[in-house]
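>>> the following block contains a protein sequence and its predicted model.
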Amino acid sequence: MYSRDLSVAPVAQLNEICDDLAATGKRVRVLWQEPDQLTFVARGREYRSEFHINPSDEIMYMIKGEMQLHIRTPEGAEKIVTIPEGGLNFTPSGMPHSPRFPPDAFALISERQRRPGEEDRFQWFCGNCDALLHQETFVVSDYTADPVSKAYANFFDSEPNRTCDACGHVTPAPDSM
């Protein structure tokens, strides 16, 4: 992140940031986190299975590789939107979405910083019967605290959270995150 110096307009070198994320194995680099703006580069979301419900609109740009953006319609149906390399997507606030892309792919995400008290929700659905399996809710005041990893740990580290009340199916934990 940069310091707020109004005499400088910061420039992010996306290729260098992607190379650094790949070399270090890190998944996210926050570029800007301002009162009305949050922008970050994400590497690989192959492990994601939850649907994120963001209180703000999101814009996703695929720097490298292709994303399979899983969304849930207002009727509850799951659909997949393919975002190709160089493609740009607008995801409105409140739309359950799950960005999935391989570890050698990179996305630039821009959204509004959360307002005080706003909640992000993370929902998992049963892979067997599609019932709501588990939900995590966070007030995200600092994105560098990595709320997605915390939500994943709360879900995958608990077999009761991964067990469907409707059909008894247990969602397996991924090999790595």
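Looks like it arrived, so ask away.

>>> going forward, measure contacts between C-alpha atoms and count neighbours the same way
Fine.

>>> for the chain, which segments are assigned as helices?
For the chain, applying DSSP state H gives helices covering 14-24, 147-156, 159-162.

>>> look up the closest residue to the residue nearest in space to the middle of the chain, ignoring the ones flanking it.
Centroid-nearest residue in the chain, with Cα atoms, centre = their mean: residue 99, separated by 6.1 Å. Closest residue to residue 99 apart from its sequence neighbours, by Cα to Cα, 6 or more residues apart in numbering: residue 69 at 4.5 Å.

>>> check residue 48 too.
residue 100 (6.1 Å).

>>> residues touching that neighbour, list them.
44, 45, 46, 47, 48, 67, 68, 69, 70 (Cα atoms under 8 Å, 6 or more residues apart in numbering).

>>> my read: the last one touches residue 80, true?
Meaning residue 70. Yes - checked against Cα atoms under 8 Å, the pair residue 70 and residue 80 is within contact range at 4.5 Å.

>>> more neighbours, those two?
Higher neighbour count among residue 70 and residue 80: residue 70, with 19 against 15, using other Cα atoms under 10 Å.

>>> flag every buried residue along stretch 122-134.
122, 123, 124, 125, 126, 133, 134 (16 or more other Cα atoms under 10 Å).

>>> check it against this one:
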Amino acid sequence: MFMLMREDILVFTKVLMGADLDRATIFWQFRREYTEKSEREQGASTGDPTLNLHVCNRKENRVLLLGIQPSKSRPTTRRPAIMTSPVTAPVLNNTDKWIEENQKFFLPPVCNKMMHNEGQMKLFYVGGPNQRKDYHIEEGEELFYMIKGDMCLKVVEQNQHKDVHIKEGEIFLLPARVAHSPQRQANTIGMVIERDRAETEKDGLRYYIEENGASTLTTLYEEWFHCEDLGSQLGPIIKRYFASEQHKTGQPVGTIEKPPFELDSKVKLVKPFCLKHWIDKNRADMDSKGVVNMFGSNSQFQVDVFGKGENTGKCDTAEIFIWQLEGSSTVTVEGKEYAVGNNDSLLVPIGQSYTSKREQGSLSLICYQDPTRKVVPE
């Protein structure tokens, strides 16, 4: 739920019944009506409204739509809501060639390079070594895959510190609101996919008090910020921590501000698993059904692996990432054809339809992270 300021105005409440509409369609219908209403009343559009969507009755397909006009004090320097993206044309890369051309960035002090950063999807490759004490917290999910070597992801799972070891060739989905601290070794390369943040979302960077060399659950130091470029924003926060009294004394100073949201203390992490072994185990279903889902429907991430055949897709809230795992495919986006070879990837822009055709022996991993599927803490 949104915390409304006094000057915020409830524009209207509308109930849509009996129509088979997804949230993205509802959003655009609302935005059009909101803009027209603003222009009629004020002579100009006030920009995109902040939305709060609730499915009231899925069986009867009732959707309660609340539109909130932003307050006058709302910052105007942040990027647009995550429903929009500057990426307007598909982006085709060969992963092996791209890594070879950018491997110099995988070494300290940078250790990472963004492949996709302009739009809603944030996809980057990370090297090492990188040992850190800080824990990152966000409302989105992160998808990890280790291309070369192993890594350790330190997490707080169900109020306990835990090490998640992701080995070479393994894939792992980190749920939202789980504190995590990636530890990477030299001569390793990993892929990470996350998403852009809505204007209302904040990320946290947290340090925990240590006792006898082990982290506790007591916060030593933390900062919350709207994440626009994590790579450039982390540095100043880390510098402030090392210059703080908390770092010098090992004890918190004063009162730590209440965080924007609490950690998910109930979620149970699914262990990392070998992508190749998973494919071999599910290959028969891919051949017979054409597609197998990887993580279920309770995540923001939708990750499917498609076998021989044809599929069409479109997402109005996220960019779609097509990764050719085996063989080749032909992908047509808005009438333009792309030849996608082995270990190529294709980024499909928000709102653009695609058709992917695969022959026998072809496998495509197709994924996106839909922010409207985010579970709001009670």
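Right, received. Where do you want to start? Note that the structure is predicted; figures quoted are calculated from it, not measured.

>>> among the contacts of residue 100 of the first structure, who's most crowded?
Going by other Cα under 10 Å, residue 67 tops the contacts of residue 100 of the first structure with 27 neighbours.

>>> which position in the second structure pairs with that one?
Structural alignment (TM-score structural alignment) places residue 67 of the first structure against residue 151 in the second structure.

>>> from residue 94 of the second structure, how far off is its match?
Per Cα to Cα, to the nearest Å, residue 151 of the second structure is found 24 Å from residue 94 of the second structure.

>>> do the same with residue 223 of the second structure
38 Å.

>>> all strands of the stretch 51-200 of the second structure, in order?
62-69, 91-94, 112-116, 121-126, 135-137, 142-148, 151-157, 160-166, 170-174, 180-184, 189-195 (DSSP state E, counting those that start in this stretch).

>>> post-alignment, the last one versus the first structure, mean distance?
Per the superposition on the first structure, strand 189-195 of the second structure and its aligned residues are separated by 1.1 Å on average (mean Cα distance after the TM-score superposition for the first structure).

>>> cool, and the third one?
Superposed on the first structure, strand 112-116 of the second structure shows a mean distance to its aligned partners of 1.1 Å (mean Cα distance after the TM-score superposition for the first structure).

>>> packing partners of that strand?
Other helices and strands packing on strand 112-116 of the second structure, by 3 or more Cα pairs under 8 Å, 6 or more residues apart in numbering; DSSP states H and E, are strand 121-126.

>>> check the fit of the strand it packs on onto the first structure and give the mean distance.
Averaged out, strand 121-126 of the second structure is 1.0 Å away (mean Cα distance after the TM-score superposition for the first structure).

>>> report the aligned residue range of the first structure for that strand.
Taking TM-score structural alignment, strand 121-126 of the second structure hits residues 37-42 over in the first structure.

>>> buried sites along the matching stretch?
Quick answer for stretch 37-42 of the first structure (16+ other Cα under 10 Å): 38, 39, 40, 41, 42.

>>> what do you get for stretch 12-20 of the first structure?
Neighbour-count burial for stretch 12-20 of the first structure [16+ other Cα under 10 Å]: 17, 18.

>>> how far out from the middle of the chain is it?
From the chain centre to the centre of stretch 12-20 of the first structure is a distance of 19 Å (Cα atoms, centre = their mean, to the nearest Å).

>>> what's the single longest strand in the second structure?
Counting by DSSP state E, the longest strand found in the second structure is strand 214-225.

>>> give me the helices and strands touching that strand, please.
strand 160-166, strand 203-211.

>>> go ahead and name everything in contact with the shortest one.
Just to be clear, that refers to strand 160-166 of the second structure. For strand 160-166 of the second structure, the surrounding residues in contact (Cα under 8 Å, 6+ apart) are 145-146, 150-156, 172, 215-217, 271-272.

>>> matching residues in the first structure for that strand?
Going by TM-score structural alignment: strand 160-166 of the second structure matches residues 77-83.

>>> which positions in the matching stretch come out as buried?
Buried, per 16+ other Cα under 10 Å, within stretch 77-83 of the first structure: residue 83.

>>> and stretch 15-35 of the first structure, by the same measure?
Taking 16+ other Cα under 10 Å as the criterion, stretch 15-35 of the first structure shows 17, 18, 21, 22, 27, 28, 29, 30, 31, 32, 33 as buried.

>>> any idea which helix or strand carries residue 40 of the second structure?
Take DSSP states H and E as the rule and residue 40 of the second structure turns out to sit in helix 23-42.

>>> residue range for that helix in the first structure?
So helix 23-42 of the second structure sits over no part of the first structure, by TM-score structural alignment.

>>> and the angle for the helix or strand hosting residue 322 of the second structure with strand 121-126?
Assigned by DSSP H and E, residue 322 of the second structure belongs to strand 320-326. Counting by axes from the mean of the first three to the mean of the last three Cα atoms, to 10 degrees, strand 320-326 of the second structure lies at 50 degrees to strand 121-126.

>>> which residues in the first structure does strand 320-326 of the second structure align to?
Going by TM-score structural alignment: strand 320-326 of the second structure matches no residues.

>>> so what does residue 6 of the first structure match up with in the second structure?
By TM-score structural alignment, residue 6 of the first structure lines up with residue 89.

>>> again, but for residue 98 of the first structure
In the second structure, residue 98 of the first structure lands on residue 181 (TM-score structural alignment).

>>> report the contact partners of its match.
132, 133, 134, 135, 136, 153, 154, 155.

>>> from these, pick the one nearest residue 230 of the second structure.
Lowest distance from residue 230 of the second structure to the contacts of residue 181 of the second structure (Cα to Cα) belongs to residue 136, with 10.1 Å.

>>> the one in the first structure that sits across from the closest one in the alignment: neighbour count?
By TM-score structural alignment, residue 136 of the second structure lines up with residue 52 in the first structure. As a burial measure, residue 52 of the first structure scores 23 neighbours (other Cα under 10 Å).

>>> now swap in residue 303 of the second structure and tell me
The burial count for residue 303 of the second structure: 20, using other Cα under 10 Å.

>>> now the helix or strand where it lies: which residue numbers in the first structure?
Residue 303 of the second structure belongs to strand 301-306 when assigned by DSSP H and E. Counting by TM-score structural alignment, strand 301-306 of the second structure pairs with no residue of the first structure.

>>> what helices and strands are in contact with the following helix or strand past that strand?
Counting by DSSP H and E, the next helix or strand C-terminal to strand 301-306 of the second structure is strand 309-313. With contacts taken as 3+ Cα pairs under 8 Å, 6+ apart, strand 309-313 of the second structure sits against strand 354-358.

>>> which neighbouring elements make contact with the strand it packs on?
strand 309-313, strand 329-333.
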